[in-house]
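Asker: Okay, here's the prediction I keep looking at, along with the sequence it came from:
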Amino acid sequence: MTISRWKPNVTVAAVIEQNGKFLLIEEHTAQGLRLNTPAGHLDPGESPIEGCVRETLEETAHAFTPTALIGIYMARSSHRTGNKEDVTYMRFAFAGELGAREAGRALDEGIVRTVWMTADEIRASVSRHRSPLLLQCIEDYLAGKRYPLDLIHVDESVR
């Protein structure tokens, strides 16, 4: 008998603020065009920090240097995409510094564009958020939640 264990999907997200605006991406999803922070799934063999750097580059064409962990979040998504999908996500959200844009780099498949929005604009667009965690991460960032990166330990065996 095979025992199936529940496992959350681990994701990473970058919360990037400059001059009172946050960098978001607009992307095609099964539910239509949605907004999100630069975010994505953690790949095998990488740390959450490395995954966040990679995802930000892939989705925005910008380098990103995480400086703090904002928080670790969980949310459950249940929606129709041809068949009923029920997935729990665990998100590591990072604050950090946006670096230079990589000239000529295409955005990840499905990403339509990057957009800068104020917190109020993000609050007003909840119906277009890809994840219910988007706004919570922004609110925690605005509340000053920052934790040292060394809070996350990645054993050598991950590599």
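Answerer: Yep, it's here. Residues are numbered from 1 along each chain as shown.
Asker: Going by C-alpha atoms from here, please, whenever you check contacts or count neighbours.
Answerer: Noted.
Asker: Go through stretch 46-58 and flag the buried ones.
Answerer: Buried residues in stretch 46-58, defined by neighbour count with 16 or more other C-alpha atoms under 10 Å: Ser47, Pro48, Ile49, Glu50, Gly51, Cys52, Val53, Arg54, Glu55, Thr56, Leu57, Glu58.
Asker: another one to put next to it:
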Amino acid sequence: MRPWIPHVTVATVIEDQGRFLLVEELKGGRAVLNQPAGHLEPDESLIEAAIRETVEETGYDVELTGVVGIYLYTAPSNGITYQRVCFAGRPLHHDPERKLDHGIIGPQWLTRDEIIAQKARWRSELLLQCIDDYLEHPLHSLSLIRN
């Protein structure tokens, strides 16, 4: 029996005038949609990881404004358990010439309705859950995150 090891990830919900910044990426040979998200790296804070992943996957520098929530998710595709810390933020600057991470097709700005219409392309159900939590619940202070 192999040891159970949760994977710590971060994600961002970046909204601008009713549209949300998503990442179109290749996963398992198909194009899927997700929030900018990725794994926490050694010697990195959760906030640093969220900002880094967003710029690496979208080319957008962002300012984080709060914590949306903390999620525990076991992926049905591989059985791996992920602890996701999801942040809210706003876009500051976009560098369209920035080279994005391997497997990333590019950023997309979509409304909630446009996201729902593409449910078959979601990387996971956390995509809409994070957006809905952002829309329906007050944000938690970034001071909740301690290094």
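Answerer: Arrived safely. Here the structure is a predicted model, which means the values were calculated and not measured.
Asker: picking that back up, farthest pair in the buried residues of stretch 46-58 of structure 1?
Answerer: Across those, no pair lies farther apart than Ser47 and Glu58, at 16.4 Å, counting by C-alpha to C-alpha.
Asker: neighbours of the corresponding residue of structure 1 for His39 of structure 2, just the number please.
Answerer: Using TM-score structural alignment, the partner of His39 of structure 2 in structure 1 is His41. For His41 of structure 1, the tally of surrounding residues (other C-alpha atoms under 10 Å) stands at 17.
Asker: And the nearest residue to His41 of structure 1 once chain neighbours are set aside, how far from Leu42 of structure 1?
Answerer: In space, and not counting its chain neighbours, His41 of structure 1 is closest to Thr11: 4.2 Å by C-alpha to C-alpha, 6 or more residues apart in numbering. Separation of Thr11 of structure 1 from Leu42 of structure 1 (C-alpha to C-alpha, to the nearest Å): 5 Å.
Asker: who touches both of these two?
Answerer: Taking C-alpha atoms under 8 Å, 6 or more residues apart in numbering as the contact rule, Thr11 of structure 1 and Leu42 have no neighbour in common.
Asker: all helices of structure 1, in order?
Answerer: Secondary structure of structure 1, counting by DSSP state H: helices at 48-60, 119-123, 133-142.
Asker: To Ile25 of structure 1, which of those helices lies closest?
Answerer: Between Ile25 of structure 1 and these, the shortest gap by C-alpha to C-alpha is with helix 48-60, which sits at 7.2 Å.
Asker: what's in contact with the closest one?
Answerer: Contact with helix 48-60 of structure 1 is made by 12-14, 25, 38-43, 62-66, 92, 94, 101, 106-108, 111, 113-114, as judged by C-alpha under 8 Å, 6+ apart.
Asker: for stretch 65-76 of structure 1, same thing?
Answerer: Under the criterion C-alpha under 8 Å, 6+ apart, external residues in contact with stretch 65-76 of structure 1 comprise 14, 49, 52-53, 86-99, 132-133, 137, 140-141, 145-149.
Asker: Fine by me, thanks again.
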